[in-house]
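> Need coordinates for the following:
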Amino acid sequence: MKAGEIEFLSYLEGSNKNFIILGSGYMKAGEIEFLSYLEGSNKNFIRLGSGYMKAGEIEFLSYLEGSNKNFIIPVYQRNYNWKKEQCKRLFDDLEDIINSGLRTHFLGSVVSIYGMGKEYLIIDGQQRVTTMSILLLAMCQIIRELGQSRGIITTEEQIKECYLINKHSRNEEGKIKLKPIVEDRKAYYGLFEEEINTNQNSNIVSNYLYFYNRIREDNISVDDLFDAIQKLIIVEIELKSGEDDPQLIFESLNSTGLDLSEADRVRNFVLMGRDSKAQEEFYNNYWYRIEKNTKNNVSSFIRDYLTIKERNIPNKNKVHVSFKRYVSDNDINIEYLLKDLLKFSNYYKEIFDSSTSNSEVNEVLKRVNKLEIFVSYPFLLELFDDYNENILSTDQLIEALNLVECFILRRIICDVPTNALNKIFMNLGREIKKSSDYRENYSQILKYTFINKKSSQRFPDDNEFSNAFETKDIYNTKSKNKLYLLERLENYNNKERVDLENLINDNTLNIEHIMPQTLTNKWKESLGENYKEIHNKYLHTIGNLTLTGYNSKLSNKTFEEKKEMESGFKDSRLYLNKYISAIEKWSEEEIKNRTKILLNRALEIWKYPSTIYEPPRNSENLFTLEDEDINFTNESIVSFSILGECHKVKNWTEFYEQAAFTLYDLDPVRFNNIIDRTYKRDIIDNNKSREVTKLRKGTKISDNIYLETNLNTEAKLNIIRFLLKEFDIELNEVVFSIK
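Predicted structure coming up:
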């Protein structure tokens, strides 16, 4: 196989070359052998920007071979991620080479920047280079153990001194050729020790053991395996330091390895293109600490960070693109940005671990985290930043966190759909800070904002919450929510706190139906003639649920037996059993009475906010086009943003027209196709004669498209929703302000 670069015009030049137009580009078509396609004396270099990229075919072992060569995995690269699946595929290929007698086998490409002192910075191909080095080390171990007894010709020194170490290096740090990034380096270097620590939790050690065991179990000859490795071919792509743009090249490569995460791409964008010293400093001082603070959940963290900064939620698969645009649009200095990211990652750690310096704050955070509503994190991060900037006092922070907890729990009990939560928490900070007096009235404005949420964004009031609390099937709700609810009811204002979570997990306590799931004759008799109705209505509700320490096999016993038995209700010290232990029977009346007792406690725990705060006149509320269950007919729109651009408008017609203009400008051809394919002439007219007589009141979008504006508000909103979906744009990317 021969590979090389060529100037683009040289590629096009030549007789008998045919090009077929396909869409808006050119495609050359014709049958040709692949190697003939690559072959050619003029195929040496391709100009890329202001630099040159050199590429060529080379044996993989020749790539590794050479004195004082160092292969460095830059800090912007992800950790070594290959697992057994990829290693198995590689080893299977090597066995095929051995069995079939193939002369060569293509391993892939390796892209590196050649720097000073024979240093190769590998920007693509680290997974293959690292894996092959691990395999060679496993072979060395086999040779050490079996060389003499099996008559192996290949020597450990031959492999190590040619491909794995620089024998005569005076610098111990430079002796081992391959230098993985910080997290992997210790594990890789450990494979060179006489006593290898195989207990490390590392992909490097795990794959080393896989190769070692596979060679032994398959009874593969090390000599045959080495011969197969000698037949591996790579395309070596060498970039010129200081001239080629490694970021652009990296992003354009179609790697055959594991997909990069969004965080991997962000890290590459932040660190690539800088000298080695700057990369090390940025990685060690900022990025590494960000990874640790977020427990390597960097993609989600950056998505939350961008949500705060741009008041828009990036698509999960486009975090990297959104991040680059944010940096470019705001001309942000990268080191300043890394400092800010590190600051917010510290907040993230405190929130996620409930590890602030204040015990009361930590208690609320633990409860919020138990509910696992991670879409609240953008607002929680903003709260912590405001607290850090002394905008909030400690008491205000605790009050705000309690409000978030209460808001989430009430919505869970009332079965309010969760799909609105992400935009609620995206906008909360903005809604607070649009008021000029937010520093003085932060908590009151937050309460006012929560109270005035409508429809799918609502904060359920006491009536709605009470009705749901009394009738909801608590037993079959999510385990985490059920446990959270029982724990709060039990431990609220209780100085002798009960560790319900651990007691339930180790079966010391069990969630118990007082009236059992299967009624015996005695239970039917005690419930009365309406026992079926009572059973169906109350079985799984909070009034009939409690915690017990007795064996769950006894759950069908009568109420009297459950009460009097060892570890029964009478002996219980739990608050949840206080009422039960004082009564003589269990019927509908007792269930209703206990429900009321627990409801009153719940209304105290998850208190509905109240405030006398009134915002300044002409203040605005924020909504998105996802709020399809809200009727905006009698509301006054003030402004809206679409695709990150804000527009002031006087009415819904201006919104309708401006949104349509924006989408048309985005892609006129697509807009025309949508109109031709879907819409009736009485709404949007594709009029070739440029007449608008078919519309009652038409607005010109282009020379041949007119928009009917004589429609009610909801019709206009629905048309824009339809167009957005056709353009594959999320409805929550259109945010508008209502007076």
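
> going forward, measure contacts and count neighbours with C-alpha atoms only.
Fine.

> who's in contact with residue 147?
With contact taken as CA atoms under 8 Å, 6 or more residues apart in numbering, residue 147 is in contact with 153, 155.

> Same check on residue 709?
653, 697-699, 716.

> so of those, which ones are in strands?
Those of those mapping onto strands are 698-699, per DSSP state E.

> Distance to residue 441 and neighbour count for the contacts of residue 709 - can I get that in TSV?
Formatted as TSV, these follow (distance: CA to CA, whole Å; neighbours: other CA atoms under 10 Å):
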residue	distance to residue 441	neighbour count
653	35	18
697	47	14
698	47	20
699	45	16
716	37	19
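
> Which of the contacts of residue 709 sits closest to residue 300?
residue 716 (34.6 Å; CA to CA).

> nearest residue to that closest one other than its sequence neighbours?
Closest residue in space to residue 716, ignoring its immediate chain neighbours: residue 656 at 6.1 Å, by CA to CA, 6 or more residues apart in numbering.

> Then residue 339?
residue 286 (6.8 Å).

> Now do the same contact list for the one you found.
Residue 286 touches 338-339, 342, counting by CA under 8 Å, 6+ apart.

> How much space separates it from residue 738?
Separation of residue 286 from residue 738 (CA to CA, to the nearest Å) stands at 41 Å.

> what's the answer for residue 245, then?
Noted for residue 245: a distance of 46 Å to residue 738, by CA to CA.

> Spatially nearest residue to the most centrally placed residue in the chain, not counting backbone neighbours?
Nearest to the geometric centre of the chain sits residue 300, at 3.9 Å (CA atoms, centre = their mean). Distances taken as CA to CA, 6+ apart place residue 316 nearest to residue 300, at 7.9 Å, with adjacent residues excluded.

> Distance check, that neighbour against residue 279.
Going from residue 316 to residue 279 by CA to CA gives 26 Å.

> Neighbour count for these two, which is higher?
residue 279 (19 against 12; other CA atoms under 10 Å).

> quick one more, to check against the first:
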Amino acid sequence: MKATEAKLLDFLKKSPQFVIPIYQRIYSWKEKECQQLWDDIIRAGKNNNISAHFMGSVVYVEKGLYSVSSQSPLLVIDGQQRLTTITLLIAALVEVIGDQEPLEDFSAAKLRGYYLTNPLEGGEKFYKLILSQTDDRSLKAIINRMEQPDDMSIRVVENFEFFKSNLKKLGDLTSVCSGLAKLMVVDISLDREQDNPQLIFESMNSTGKELSQADLIRNYILMGLEPSYQTQLYEQYWRPMELAFGQQAYSDYFDSFMRHFLTVKTREIPKINEVYEVFKEYSRQSSVLNDGIDALVKDIKNYAVYFCAFALDKEKDKALKLAFKDLRELKVDVAYPFLLELYSDFSTRLLEHDEFVSIVRIIESYVFRRAICEIPTNSMNTTFARMGIGLKKDRYIESIKVSFLLLPSYRRFPRDDEFYRKIQTKDIYNFRSKSYWLRRMENFNRKERILVNEYTIEHIMPQADNKSEKLPQIWRSELGSDWARVWETYRHTLGNLTLTGYNSEYSNNSFAAKCEHEFGFKFSPLKMNEGISSEKRWDETAIIKRAKQLAEKAIYVWPAVTLSQDIMDAYKVQNEQTSEYSLEDHPYISVGKMAELFQQFRKTVLELDPCVTEEVKKLYVAFKAETNFVDVIPQAKRLRLSLNMPFADIDDPRGLCRDITHLGRWGNGDVEVGLDNPEDISYVMTLVTQAFERQIGAFE
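Sure thing, here's the model as predicted:
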């Protein structure tokens, strides 16, 4: 490695050409980064006390000895965002500067000949900077003052226009020219025989826009390969991925896609900022290494296509496209790893089309029912991340239904009775996806679909007077003496909400006026308005009646999963862990004082939640949710409890707990507490509950 401090303009002038390798990310600076660079340049240019402004490093590699005296193109390892942005600024300056020369060597001809082009060269060698794909075509169009291609680079063009606009507003260009002359970089050349570009690339902490996890992954895959092999893999697999996403979506979603991809492959959810590290571990597994780099990149590309289909509305099949749209409106990114696995099986015909649609609809019902029933969502990502484990893919639908039906209570698929009850009383007007549920209910079993976005939500009983924020007098009389309670209780609930294209015409008119209007409820073609006008008055009784009717319909729109008891029993038998031990194998808790104490404690633990189960081991009795949260080791004069949580996290005001983090003990966990008195059960249960709730909360 050779590092030299240099003036940026001198560095650009002496260098024959910079090439951005195909494995580098596309140009991604936005106006925020450009504005910061602009401000730095103007500040340096206007202040005579500032002799230089450091803007980072440029790391490059070439064949042979690495210095700017070489005539070989310089392959940029780090610094492409800054080089590209400065090039765009200089290109904008060439257009704006006209016949001026604010400072020596800052004429249009010199700027163009020194920093944008190699005037005596032809073909690709004519350009000082070669970008990749779409970016390159747009930059060349700017330099050559030609029309942009149809697939122009949004970032390149927008940032060029940003600088051009700023330069025109500036008027006197002396400050920007002076600022450019003061820019400094560290010129870092690498020797391929001695330096490891990948390690250097990872360790760089340059200014500007931080590399995404996906950027690091792409570079990790391609950087160490021979250029021809890089080009082959990029053009065959990576470039099609970029095109499938589109420019903006690739920047916005590729990181999250890679996280979902790794979740499918590892069955664990990587932390957002650790995706790259997890990918490196995954790529080094023997099974992945044996298949080779081609298979790995092809696999990523295939999964990217699946992701674009359901997450970015790229699906072609009509039924799947609609099902994916409904799921996206519920904003359930946590289900994406499972959808990737499903789509992969669908692509190989392991899963049939109708089965795939049915499973997506099951996921939709599960998510919507849980939201309506206000079940905490903190376990859903783990639910979906591990849903594929143990599926019997020769009986796909059945196996998935069983998986949902066997979920513990805090991850449960709400039953019809719970969903029916909750959807009637929930404030569904302020539900995060109200257009979604209205569209689904209106279009259920319709072949001629209604475009709900052309309508607005109508409160039959008005939500408020626009001026006074109070219920109009005519409606107070309609509702009777108890109007305030009825209004507060039901105004945003299912029974009082519908769709209309005449919201402003209805205003806060009386119920009769809303029904008899020229386009009132009585004449509405919408299913949501059926039966409203048949009511004589709109009061608590009418709202409750309609809520029940719509709730009955909702059960069919978002159906529960059901299977015969015979099938469920067969799966339960397979899933149940058989134990060769029973409580009788533990004499201390089979008879006597400790037996009574254990039974009291046991009853209290099992009542924590229906998901809690008991398993008798050889040396202890385990109580589980996802896994053991408390183990009971029977002793002659006490029950020794092992709580499965870090000692530092236990809240123990009485100081009964003992830290056994580094001690060998039966059971699981770092916290030990003894129980020898029934009067202490209540307090000990506060400790046990902490371990239980921590385990459930860990599945976020």
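
> need the strands for the stretch 51-200 of structure 2, in chain order.
53-61, 74-78, 129-130, 183-190 (DSSP state E, counting those that start in this stretch).

> Would you mind saying which of the ones you listed lies nearest residue 7 of structure 2?
Nearest of the strands of the stretch 51-200 of structure 2 (CA to CA): strand 183-190, 4.5 Å.

> Strand 53-61 and the closest one, what's the angle between them?
Relative orientation of strand 183-190 of structure 2 versus strand 53-61 (axes from the mean of the first three to the mean of the last three CA atoms, to 10 degrees): 20 degrees.

> check the fit of strand 183-190 of structure 2 onto structure 1 and give the mean distance.
Once fitted to structure 1, strand 183-190 of structure 2 is off its aligned match by 1.6 Å on average (mean CA distance after the TM-score superposition for structure 1).

> quick one: what's aligned to the residue nearest to residue 339 of structure 1 in structure 2?
Aligned counterpart of residue 286 of structure 1 in structure 2: residue 237 (TM-score structural alignment).

> rewinding a little: could you redo the strands of the stretch 51-200 of structure 2 as JSON lines and give each row distance to residue 321 of structure 2 and mean neighbour count?
Output for the strands of the stretch 51-200 of structure 2, formatted as JSON lines (distance: least, CA to CA, whole Å; neighbours: other CA atoms under 10 Å):
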{"stretch": "strand 53-61", "distance to residue 321 of structure 2": "45", "mean neighbour count": "21"}
{"stretch": "strand 74-78", "distance to residue 321 of structure 2": "40", "mean neighbour count": "22"}
{"stretch": "strand 129-130", "distance to residue 321 of structure 2": "39", "mean neighbour count": "24"}
{"stretch": "strand 183-190", "distance to residue 321 of structure 2": "49", "mean neighbour count": "21"}
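
> which stretch of helix or strand covers residue 296 of structure 2?
helix 293-311 (DSSP states H and E).

> In structure 1, which residues correspond to that helix?
Helix 293-311 of structure 2 covers residues 334-352 of structure 1 once aligned (TM-score structural alignment).

> contacts for that stretch?
Here stretch 334-352 of structure 1 has contacts from 270, 282, 286-287, 289-290, 293-294, 301, 305, 355-356, 365, 369, 380-381, 384-385, using CA under 8 Å, 6+ apart.

> How much space separates residue 687 of structure 2 from residue 548 of structure 2?
Between residue 687 of structure 2 and residue 548 of structure 2 the distance is 43 Å, computed by CA to CA.

> Please say which of these two ends up with more neighbours.
Using other CA under 10 Å, the more surrounded residue of residue 687 of structure 2 and residue 548 is residue 687, with 20 against 17.

> show me what contacts that one?
Residue 687 of structure 2 sits next to 650-652 when contact means CA under 8 Å, 6+ apart.

> any idea which of the residues you listed has the most stuff around it?
Result: residue 650 is most packed of the contacts of residue 687 of structure 2 (other CA under 10 Å), 17 neighbours.

> Could you tell me how many residues sit around residue 454 of structure 2?
The number of residues near residue 454 of structure 2, taken as other CA under 10 Å, comes to 9.

> show me where the stretch 451-600 of structure 2 has strands.
456-459, 497-500.

> Report the distance from the last one to the chain centre.
So that's strand 497-500 of structure 2. From the chain centre to the centre of strand 497-500 of structure 2 is a distance of 32 Å (CA atoms, centre = their mean, to the nearest Å).

> Please identify the deepest-packed of the strands of the stretch 451-600 of structure 2.
Highest mean neighbour count among these (mean count of other CA atoms under 10 Å): strand 497-500, with a mean of 23.

> which residue numbers in structure 1 go with it?
Matched against structure 1 by TM-score structural alignment, strand 497-500 of structure 2 falls on residues 545-548.

> Just give me the mean distance for the matching stretch relative to structure 2.
Stretch 545-548 of structure 1 sits 1.7 Å off on average (mean CA distance after the TM-score superposition for structure 1).

> Show me the contact partners of stretch 564-576 of structure 2.
For stretch 564-576 of structure 2, the external contacting residues (CA under 8 Å, 6+ apart) are residue 402.

> Could you rerun that using 10 Å?
Residues from elsewhere that reach stretch 564-576 of structure 2 (CA atoms under 10 Å, 6 or more residues apart in numbering): 390, 398-399, 401-403, 405-406, 562.
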